[in-house]
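# sequence plus the predicted model coming up.
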Amino acid sequence: MKWSRPISESSARIQKSIEFIRDNISRSITVADAAKIACYSEYHFQRLFKDEVGESFGAYVTRKKLETAAIKIAYGRDVNLTDIAFRYGYSSLSNFSKAFERFFGVRPSEIRDLIVKPPKKPGKLQDRYSKELVSKEMFTDEPHPTEEGLKVRFRNVEDNLKITMVEPFDVIFLSSRKGYEIEGVQGLWQEIEDYLQDLNLPSEQVDRFAICHDHPALFPKEKCRYDACLRYQPGLEALPFLRTTIPGGRFAVFSCKGPPEAVLDQYIEFSKVWLPRSGYEPTDFPVVDHLLPPDRAPYIQELWRHISRV
């Protein structure tokens, strides 16, 4: 059996460092710590990390901290900016605000007002990554909706949502070469389907997930990291995939309807309307998509958001 995408040892080791960054994004993360996780010298680690991820270690860590902070601010309720600054490793609100504005082109306090106050100048997001900060990719409504309207929308989301406890489980995965681009995602799942056929494993026996590492409003969607995952089961160990773990704990599971391109608006509605009023807050683990079988139509997937009580 010849695999079209063999996984190198270096890819597997760099993946361990990515997981380390993901799981410690609210802590101080050094090159030395990440290199130790990957079992490389700092020099070789930084070179291999950039080859694998497409960004330097320092740029990646800074971007992920600021992106995670931006999501907390944009979709949170009664957010304390000083707490956010300290949580993601900044010594003061002033230092955090300067770093945030350099990257996004707006101050942290302005991220919710993009509809009426777009960035005055480009930040690193545009200069380095060629991504403009666009309000409609971050929010779906007017700047100041009424509280009564929000209550109705909250109930609409809750009608398609459940809170469930999940035991940790392993998945194996391949990453999209074209990020969140629909063509790239569909091509990736077809590639995985071909692998399953090579193993003579019926498609309906495999549970499919995706880990969506980036918010497409805050990073170019063609560069966003999308990991197409199969829940691990005996018989899949021969596949040339990487391996990771979906953490255990409490998840908000929100059922989405419609074509794939309709999912983003539903995710925003869930994040902006339901989460801040739910009594829960999201952890720093990325959004997980659970792809549903055809017999679950009109629902196409579930958004799994790892949450904790406020």
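Thanks, I have it. Residues are numbered from 1 along each chain as shown.
# C-alpha from now on. contacts and neighbour counts both.
Fine.
# please enumerate the strands of this protein.
Residue ranges of the strands in the chain, as given by DSSP state E, are 161-166, 169-175, 208-212, 226-231, 242-246, 249-257, 280-282, 287-291, 299-309.
# of all those strands, which gets the most neighbours per residue?
Of all the strands of the chain, strand 226-231 carries the top mean neighbour count, a mean of 23, counting by mean count of other C-alpha atoms under 10 Å.
# returning to that earlier point: let me have the strands of the chain in JSON lines, extended by distance to Ser92.
Formatted as JSON lines, the entries for those read as follows, by distance: least, C-alpha to C-alpha, whole Å:
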{"stretch": "strand 161-166", "distance to Ser92": "36"}
{"stretch": "strand 169-175", "distance to Ser92": "36"}
{"stretch": "strand 208-212", "distance to Ser92": "30"}
{"stretch": "strand 226-231", "distance to Ser92": "33"}
{"stretch": "strand 242-246", "distance to Ser92": "33"}
{"stretch": "strand 249-257", "distance to Ser92": "32"}
{"stretch": "strand 280-282", "distance to Ser92": "23"}
{"stretch": "strand 287-291", "distance to Ser92": "28"}
{"stretch": "strand 299-309", "distance to Ser92": "26"}
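# how many neighbours does Arg22 have?
Taking other C-alpha atoms under 10 Å as the neighbour definition, Arg22 ends up with a count of 17.
# A further structure is provided below for comparison with the first:
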Amino acid sequence: MAGWNHRIAKAIDEIDRTLDGPLDVDALSGTAACSRFHFQRLFSAIVGISVGEYRRLMLLRRAGQQLAFRGNVSVTEIGFDAGYENAESFSRAFRRAFGQSPSGFRTAPDWAAWHRTYDPLLEKKGRLMPDTGLDFDSVRIADFPETKVAVLKHRGPASEVPASVQRFIAWRKAHGTPPPRSATYNILYDDPKTTPAADFRMDICCAETGAIAENGAGVVARTIPAGRCAVLRHKGPLEFAEAAIRSLYRDWLPQSAEEPRDFPLFIQRLSFFPDVAEHEAETDIFLPLV
């Protein structure tokens, strides 16, 4: 079964890579090295939904991210980008999927409904992806400079992180620190898979050298200290970075003779979904070292 999982994972990668193009089932069956007569049944049996439904949900996932985090893009443009001919058909499809209109989601997203839709699918995708192990040559040692940051502290279920991100984005816009001008970091205190939801901690940050006035968003000043770090570049959905992080601790650290420093793992977001395709998003993972 593992062989078929790998083949279907390759087809999923191809759908994600060609999301803006037409759905070509014949080409996908070739990617999976499978007869087109059986490909769609195998896909549904392994993934749990049809090829067409998977692509539709991925397009709506991108649309939802644009609605929530890219307020400068119109609802109509987002609908066209998701493959709908007009705003009405996009609104109907979005409401069927999440129980909200696109404009309603933009104003007050129901993240609980969102996670009910996507968490099981992302978990299934993660299980299908082959664990090829960490390429030790891809880990580099770097001296991270002391970096002053503006921080919004998220405390509580990981499923509520998007709401915290929205608040932080609003603060960044008001403060004039967009990603092209100010590096974006996350400080990861806890593993969401092993930490009770109420105890989960994560800091959402951006580089900021100036003073931070008291604000309603709860953004405060902090410093990421200077020091040596093991750095690993992750490409693809941030949800799948955990496998790389686990391998960094499990495989690379024991053979490296390095010791972790008393500061949490943190990441720098280099490019963002939905600004780039999800498989093209890049993140640097920093493991602080003594």
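On my side now, so go ahead. From a predicted model like this one, the values you see are computed outputs, not experimental measurements.
# measure Ile14 of structure 1 to Ser56 of structure 1 for me?
Ile14 of structure 1 sits 12 Å away from Ser56 of structure 1 when distances are taken as C-alpha to C-alpha, to the nearest Å.
# Val75 of structure 2 maps to what in structure 1?
By TM-score structural alignment, Val75 of structure 2 lines up with Leu81 in structure 1.
# ok, now which ones touch the closest residue to that match other than its chain neighbours?
Across the structure, with C-alpha to C-alpha, 6 or more residues apart in numbering as the measure, the residue nearest Leu81 of structure 1 apart from its sequence neighbours is Leu93 (6.9 Å). Contacts were defined as C-alpha atoms under 8 Å, 6 or more residues apart in numbering; by that measure Leu93 of structure 1 touches 81-82, 85-86.
# what does Cys229 of structure 1 give?
Listed by C-alpha under 8 Å, 6+ apart, the contact partners of Cys229 of structure 1 are 171-174, 208-211.
# which of the residues you listed sits closest to Arg47 of structure 1?
Distance from Arg47 of structure 1 was checked for each of those by C-alpha to C-alpha. The minimum falls on Leu174, at 21.6 Å.
# can you pull the contacts of Arg231 of structure 1?
Taking C-alpha under 8 Å, 6+ apart as the definition, contacts of Arg231 of structure 1 comprise 169-172, 206-209.
# nearest to His144 of structure 1 among those?
Distance from His144 of structure 1 was checked for each of the contacts of Arg231 of structure 1 by C-alpha to C-alpha. The minimum falls on Phe209, at 34.7 Å.
# what about that closest one, distance to Cys229 of structure 1?
The spacing between Phe209 of structure 1 and Cys229 of structure 1, counted by C-alpha to C-alpha, is 5 Å.
# tell me, how many residues neighbour the equivalent of Ser92 of structure 1 over in structure 2?
Using TM-score structural alignment, the partner of Ser92 of structure 1 in structure 2 is Asn86. The burial metric for Asn86 of structure 2, expressed as a neighbour count using other C-alpha under 10 Å, is 12.
# pretty sure Asn86 of structure 2 is touching Phe80, no?
Yes. The pair Asn86 of structure 2 and Phe80 qualifies as a contact (C-alpha atoms under 8 Å) at a distance of 6.9 Å.
# residues shared between the contacts of the two?
The contact lists of Asn86 of structure 2 and Phe80 share no entry, where a contact means C-alpha under 8 Å, 6+ apart.
# in the stretch 51-200 of structure 2, which spans are helices?
With DSSP state H, counting those that start in this stretch as the criterion, the stretch 51-200 of structure 2 has helices at 51-69, 75-81, 87-98, 102-107, 111-128, 161-175.
# buried sites along the last one?
By neighbour count, and taking 16 or more other C-alpha atoms under 10 Å as the criterion, the buried residues in helix 161-175 of structure 2 are 161-165, 167-172.
# closest to Gly30 of structure 2 among the residues you listed?
Closest approach between those and Gly30 of structure 2, by C-alpha to C-alpha: Pro162, at 36.8 Å.
# and the closest one, what does it touch?
Counting by C-alpha under 8 Å, 6+ apart, Pro162 of structure 2 touches Trp111.
# could you report the distance from the aligned residue in structure 1 for it to Ile73 of structure 1?
For Pro162 of structure 2, the equivalent position in structure 1 is taken to be Met138, counting by TM-score structural alignment. Distance from Met138 of structure 1 to Ile73 of structure 1, counting by C-alpha to C-alpha: 12 Å.
# next one: Ile14 of structure 1
When C-alpha to C-alpha is applied, the distance between Ile14 of structure 1 and Ile73 of structure 1 equals 30 Å.
# what about those two, which has more around it?
Higher neighbour count among Ile14 of structure 1 and Ile73: Ile14, with 25 against 20, using other C-alpha under 10 Å.
# that one touches Ala38, doesn't it?
Yes. With contacts counted by C-alpha under 8 Å, Ile14 of structure 1 reaches Ala38, the gap being 5.8 Å.
# so what sits against both of those two?
Shared contacts of Ile14 of structure 1 and Ala38, defined by C-alpha under 8 Å, 6+ apart, are found at Phe45.
# nearest spatial neighbour of Ile268 of structure 1, chain-adjacent residues omitted?
Nearest non-adjacent residue to Ile268 of structure 1, counting by C-alpha to C-alpha, 6+ apart: Phe139, 6.4 Å away.
# ugh, typo on my part, it should be Ile15 of structure 2
Excluding the flanking residues, the one nearest Ile15 of structure 2 by C-alpha to C-alpha, 6+ apart is Arg55, at 6.8 Å.
# and of the buried residues of helix 161-175 of structure 2, the nearest to Ala108 of structure 2?
Proximity to Ala108 of structure 2 was ranked across the buried residues of helix 161-175 of structure 2 by C-alpha to C-alpha; first place goes to Ala163, at 9.2 Å.
# report how many residues lie close to the residue mapped onto Glu67 of structure 1 from structure 2.
Under the alignment defined by TM-score structural alignment, Glu67 of structure 1 corresponds to Arg61 in structure 2. Arg61 of structure 2 is surrounded by 18 other residues when neighbours are defined as other C-alpha under 10 Å.
# from Gln40 of structure 2, how far off is Arg61 of structure 2?
In this structure, Arg61 of structure 2 lies at 22 Å from Gln40 of structure 2, with C-alpha to C-alpha as the measure.
# try Asp26 of structure 2
Asp26 of structure 2 sits 10 Å away from Gln40 of structure 2 when distances are taken as C-alpha to C-alpha.
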